[in-house]
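Chemist: Got a predicted model here, sequence first, then my questions.
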Amino acid sequence: MNKKEVNVTLKWVLKNLNPWMILCLFIFGVTSSFEGVLNGYILGYIPRLNVKDGNSLIAFYIAAVLSYLTVYVSLFLFSLLMQKAIQTLNEKIKGIYFRANFASSFNNPNLDSSEVLNNMTSISKQIEEKYFEPLLLLFQSLMTVISSTVVVLMTNPVLGLIYLALSFMSLLPSYMGKEKMKIKTDMWSHSNSNFLAITRDLFAGRFEITNFGVKKLFMQKFDHSLHDEEQRYYQLNAFQYVLQFISWLFAILITLTPIFIGLWMAKNNILGVTVSTILTLTLTADHVVGGFRQLTNFETQIQSTEGIRKISWTETKTDQKIAQPVADNKLVVENLSVKRGDREIFKNLSLSLNENDKMIITGPSGVGKSTLLNAIAGYIPIEMGDVKFGGHKLKYSDFVFISQNIWLFAGTIRENLSLLQNFTDEELVASLKKVGLYKELGSKALDFEIKEQGSNLSGGQAQRLAVARGLLRHKKIFLLDEITSSLDHQNADEVHRLIYQLPSIVIEVAHNFNKKIAQENNVKIFNLAQNTK
């Protein structure tokens, strides 16, 4: 077992992006940040123009057009590059998440593919929207704050500081109400979770609720939970409106007070303040505060993803090579013990099978037959014991594991048999002939198109194709879990006659089996219940 972890941080982002892309993002991020400055600078310059000088007006127009063009082209290129960067990072994070679940699934055989897919899509989307995008936009906002601050202070340091000081007062309402907003948000979130849980429980128990005549009582419980959730939601929104109203009151003072101070300074000819200065500062200072608001918002989003940006998993080393002959083709299970929680499934269980031996593990339902097979394969953790083949610890390359649900994917027989590895057509055809599939699938059996989940193959054909996969790779051990439970007797007997003739060790878990065919092929019967008392 090998413990691995990926922590998606700024360092990880920079490592996975092309250096040229990072450089271009930096350049266009800086130049596009002047969007907030341009309006204030250009409109503030208008009162100083000599409207009677045509050349000055033309020069001003050309300079303004070029400035806006530079900023918006930069903004366009920054946006394109940002999306390309997000594409690259999304590919990386989805790849890591899938590989992590793929590796961890060996310790969780019940892991559902739809669950993995939904989680991968959901988590990667959250990381994209609340980490990658805010991280890239945070830099641009920081540049906007810096460039706007520089322009404000260069225009008039004293009046500029007054504008900035008063503008930052607009942050006070949200800052002062931050803790209370968090409390109200948590209260609504808790209430909403309770409401959803109650809704799920009531719907799941709808038949029992109806049968026992308690529908009215449970509907009252539902209505009470619904009212509580909606009331909490109203209180949350009402508090937001209160903060917004206070912000509007602040806005009156913040907008008009610096203008009044500026006009008074201009009237008294203090520090060279003019109407042009007031226009520039009024239009520019707001971008400083707006930039800070964005920075705070981006920081909050980034922090909210801290938990999901740490992806850890345990990877089991696998040997993908075709099994090679060993000196002693003997499978030995020694003192195998398995627990699930506090429940002991079996203890000190031992088995020994020589080359080409066949064994059926049987016993009542729930005794642990499939658990034993999964423990031998190494698919579930064991409490103690060893499983050895040919003197070494059993590896994935030694065996093929076949259950009643055969994994088949949309593609040709060639692809499903070779599993995208390099085998000659002669090798593939030979393995199909050994399981009697070659003639059944027509003259071009390797090109036969399998539909999704093998819906156009019979159960017996799917089982034999799985056996052919093992034969193709010269597997010396076949572990079979209830592979004929969903087949009719004729197909089940056909599959059993095939597997009992395999030049390999076969261990089959079976609840029902044809005793006559088993006796004819000298198959050992291992009753798990009898051997674990």
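Modeler: Yep, that arrived. Residues are numbered from 1 along each chain as shown.
Chemist: alpha carbons only for contacts and neighbour counts from here, please
Modeler: Will do.
Chemist: What residues of the helix or strand hosting Ile311 count as buried?
Modeler: Ile311 is part of strand 310-315 when elements are defined by DSSP states H and E. Neighbour counts using 16 or more other CA atoms under 10 Å place 311-315 of strand 310-315 among the buried residues.
Chemist: next, the one to line up against it:
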Amino acid sequence: MNSERTVSNIKKYNEKKILFKSFFENNRLNLLSGVILVILSAVLETCLAVILQSILDAASDSDIQGLKRLFFISLVFLFSITLVELLVRNIKYSFVRRAILQYKNTIFCKLMEKNIATFYIEDTSSYVSSLTVDITSIENNYLIGIFDRISLCVKLVTSVCLMVFYNWFLFIMVVVLLAIPSVVSSLMSNGLAEMEEKVSYKNEEFMGKIRDILMGFTVIKNFKSEKEVSEKFDCEDQMLEHSKYQRRKKEADIGIVSGTLGVSVQILIFLIGAYMSIQGYISVGVVLAFVQLLNTSLNPIQQLPGMFGNRKAALALVDKMNHYLEKNTAKDKTDSILVEPLKDKVELTHLNYCYEEGKAILKNINFQFEAGKSYAVVGLSGSGKTTLLNVLLGMLNDYSGSVTYDGVDFKRIARDNLYENIAMMQQNVIIFDSTIRENITMFKKFPDENYEKAVELSGLSELIQRKGNDYVCGENGKNLSGGEKQRIAIARCLLKHYSVLLLDEATSSLDKKNTKLVMDTILGLKNITRIAVLHQMDPSILKQFDEIIVLVNGEITEKNTYESLMEEKGYFYSLQNVDVL
């Protein structure tokens, strides 16, 4: 048990390391160049105090020649600092751009490695939030923060060195007085990471609510639930904005307290320096330089605690993303057995499945789906039809009994290989906001003859003649009819040469005419095993299936051809009086 836990922890560490590594892969030159330039920029900014001190002392001594020399030095200084700042800006944002692109690409690639069974039980709003809102925090508080923190640390160190050089006694006074805002800022920054993480989680919940509302827009309007849904939306929005308010308030409080203490320290140091200047211990220029250096060192002391708190919060978001990517992957382990297109049969033996212990959805299912044949699965709602298809697609693996594909246990088949051979068409066909061709090919390259054959067999030839392959389907396929979307789904299956096609009430959103046209197309396909859950008891469609399976409370009670089942006058016969199941 301990060894398994150790292996799991090592794997999680490696996964986390991959995400962090993505920020810097092929990006180290930008990082190194940026760091060097940021250090140079910080040193130059600190040296402004030296120039101001020299100018004031030259003025006090009426040194005209010295002022002329300092004028030209100042011009060179201004040109140098402007040039360095331009270089810092370009290199810093080039680093951040590449880092974010690689980070998002790594996340997306890891996400695409998940199989259907794993992704099926997850909340997509978590990924949406992590790839949008969280990215902004990581970009500002971690990546850009790398350069900002280095700059502030260098300014603090160079300021301290110069203050010691000018006057060690006044420096000691600065250290004593600066300890107060430093400690206060550090103590007040505690809890920022937790607040940032809370905001992130609230964003996820809010995005999930928006997604539900937009997907259910038609239902909301039909039920005239606009007021109630608006209240729910407002409630979620209030909670999100409250968590953001608390975080902003915390950051503002730190800034106000640190700023007030910083100004107090500046005034005290200025008074002490003025007294020392009157007594002749230091020049007026040194007093000005000390105040300038104090101001330069105050910024790091005020900002660094909060910045390190924000850095911790940003890293927590990376950890959270890693948790989502790692989540549930252990639930769907399979061997790496590869199978060919179905030649013999898919066999179910004593198959049982429960979503909850003691509540069986499928009970002792025994059946053989022979290659190339067509099967209809019928039954009232809740009889286990969709669960059966989910088992056949490999989305549900925690069943008892066995499911085999040409004699190979489903649980041992590599998932990517399984999805090469089995496809599912559902009621809501996913259509991307792209061209008809790209929706059929799913953005992959296929020979023209294969594509044209899939178009012809799926009944899309007329649509493409009217609108063309490059016709943009619109978001969720809004520019296409329901039947056209279903035919695109059929064309996808034909193009990929799936040997088993599962249909989960794929035509439930179509009228009877289009349902008949689509089902005639599917049932006319050759060399494909078709297993369809039907919601309409249309005899003209049911007669075309090789066999009909009747499910009642998760059990197969009848199975035969349409004609034989009608002659038996059993449960299936009684279903003929139900238009829609």
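Modeler: Alright, I've got the coordinates. If you're wondering where the values come from, they're calculated on a predicted model, not measured in any experiment.
Chemist: Show residues contacting the strand holding Ile311 of the first structure.
Modeler: With contact meaning CA atoms under 8 Å, 6 or more residues apart in numbering, strand 310-315 of the first structure is reached by 1-8, 97, 100-101, 103-104.
Chemist: by contact count, what packs against the very next helix or strand once past it?
Modeler: Proceeding N to C from strand 310-315 of the first structure, the next assigned helix or strand is strand 331-340, under DSSP H and E. Applying 3 or more CA pairs under 8 Å, 6 or more residues apart in numbering; DSSP states H and E, we find strand 331-340 of the first structure packed against strand 343-353, strand 384-389.
Chemist: so of the ones you listed, which one's packed in deepest?
Modeler: Highest mean neighbour count of those: strand 384-389, a mean of 18 (counted as mean count of other CA atoms under 10 Å).
Chemist: Contacts for the helix or strand following it, please.
Modeler: The first helix or strand that comes after strand 384-389 of the first structure along the chain, using DSSP H and E, is strand 392-393. Here strand 392-393 of the first structure makes contact (CA under 8 Å, 6+ apart) with 386-387.
Chemist: same check, this time on stretch 508-515 of the second structure
Modeler: For stretch 508-515 of the second structure, the surrounding residues in contact (CA under 8 Å, 6+ apart) are 427, 482-483, 507, 535-536.
Chemist: And stretch 516-523 of the second structure, by the same measure?
Modeler: Contacts to stretch 516-523 of the second structure, defined as CA under 8 Å, 6+ apart, come from residues 374, 457-459, 483, 486-487, 490, 507, 530, 541, 544-545.
Chemist: what's the matching range in the first structure for it?
Modeler: Mapping stretch 516-523 of the second structure onto the first structure (TM-score structural alignment) gives residues 493-500.
Chemist: what comes up buried for the matching stretch?
Modeler: In stretch 493-500 of the first structure, counting by 16+ other CA under 10 Å, buried: 493, 495-496, 499-500.
Chemist: can you tell me which of these are in helices?
Modeler: Per DSSP state H, helices hold the following members of these: 493, 495-496, 499.
Chemist: Now flag whichever of the residues you listed is closest to Lys476 of the first structure.
Modeler: Using CA to CA, Ile499 is the member of these that sits closest to Lys476 of the first structure, with 12.2 Å.
Chemist: What lines up with Lys453 of the second structure in the first structure?
Modeler: Mapped onto the first structure by TM-score structural alignment, Lys453 of the second structure lines up with Ala430.
Chemist: Actually, Ile39 of the second structure.
Modeler: With TM-score structural alignment as the criterion, Ile39 of the second structure matches Val30.
Chemist: How far does stretch 426-445 of the second structure sit from its chain's centre?
Modeler: On the basis of CA atoms, centre = their mean, to the nearest Å, stretch 426-445 of the second structure sits 22 Å off its chain's mean C-alpha point.
Chemist: what about that stretch, how long is it end to end?
Modeler: Distance across stretch 426-445 of the second structure, first residue to last, is 24 Å (CA to CA, to the nearest Å).
Chemist: contacting residues around that stretch?
Modeler: The contact list for stretch 426-445 of the second structure (CA under 8 Å, 6+ apart) reads 451, 468-477, 485-486, 488-489, 491-492, 495, 503-509.
Chemist: out of those residues, which are buried?
Modeler: For these, a neighbour count by 16+ other CA under 10 Å gives the buried set as 451, 469, 471-473, 477, 485-486, 488-489, 491-492, 495, 503-508.
Chemist: Among the residues you listed, name the ones in strands.
Modeler: Judged by DSSP state E, these include 503-504 as members of strands.
Chemist: before we move on, back to that, can you add neighbour count, secondary structure and distance to Ile261 of the first structure and give the contacts of strand 310-315 of the first structure back as CSV?
Modeler: Output for the contacts of strand 310-315 of the first structure, formatted as CSV (neighbours: other CA atoms under 10 Å; DSSP: H, G, I helix; E, B strand; the rest coil; distance: CA to CA, whole Å):
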residue, neighbour count, secondary structure, distance to Ile261 of the first structure
Met1, 8, coil, 71
Asn2, 8, strand, 68
Lys3, 9, strand, 64
Lys4, 11, strand, 61
Glu5, 12, strand, 58
Val6, 15, strand, 55
Asn7, 14, strand, 51
Val8, 19, coil, 49
Tyr97, 22, helix, 57
Ala100, 19, helix, 62
Asn101, 21, helix, 63
Ala103, 16, helix, 67
Ser104, 17, helix, 66
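Chemist: What's the first helix or strand after the lengthiest helix in the first structure?
Modeler: The longest helix of the first structure (DSSP H) is helix 215-267. Sequence order places helix 275-304 as the next helix or strand after helix 215-267 of the first structure, per DSSP H and E.
Chemist: What does Leu336 of the first structure correspond to in the second structure?
Modeler: Structural alignment (TM-score structural alignment) places Leu336 of the first structure against Leu351 in the second structure.
Chemist: Give me the distance between Ser170 of the first structure and Ser247 of the first structure.
Modeler: For Ser170 of the first structure, the distance to Ser247 of the first structure - CA to CA - is 6 Å.
Chemist: Check Leu253 of the first structure too.
Modeler: Separation of Leu253 of the first structure from Ser247 of the first structure (CA to CA): 10 Å.
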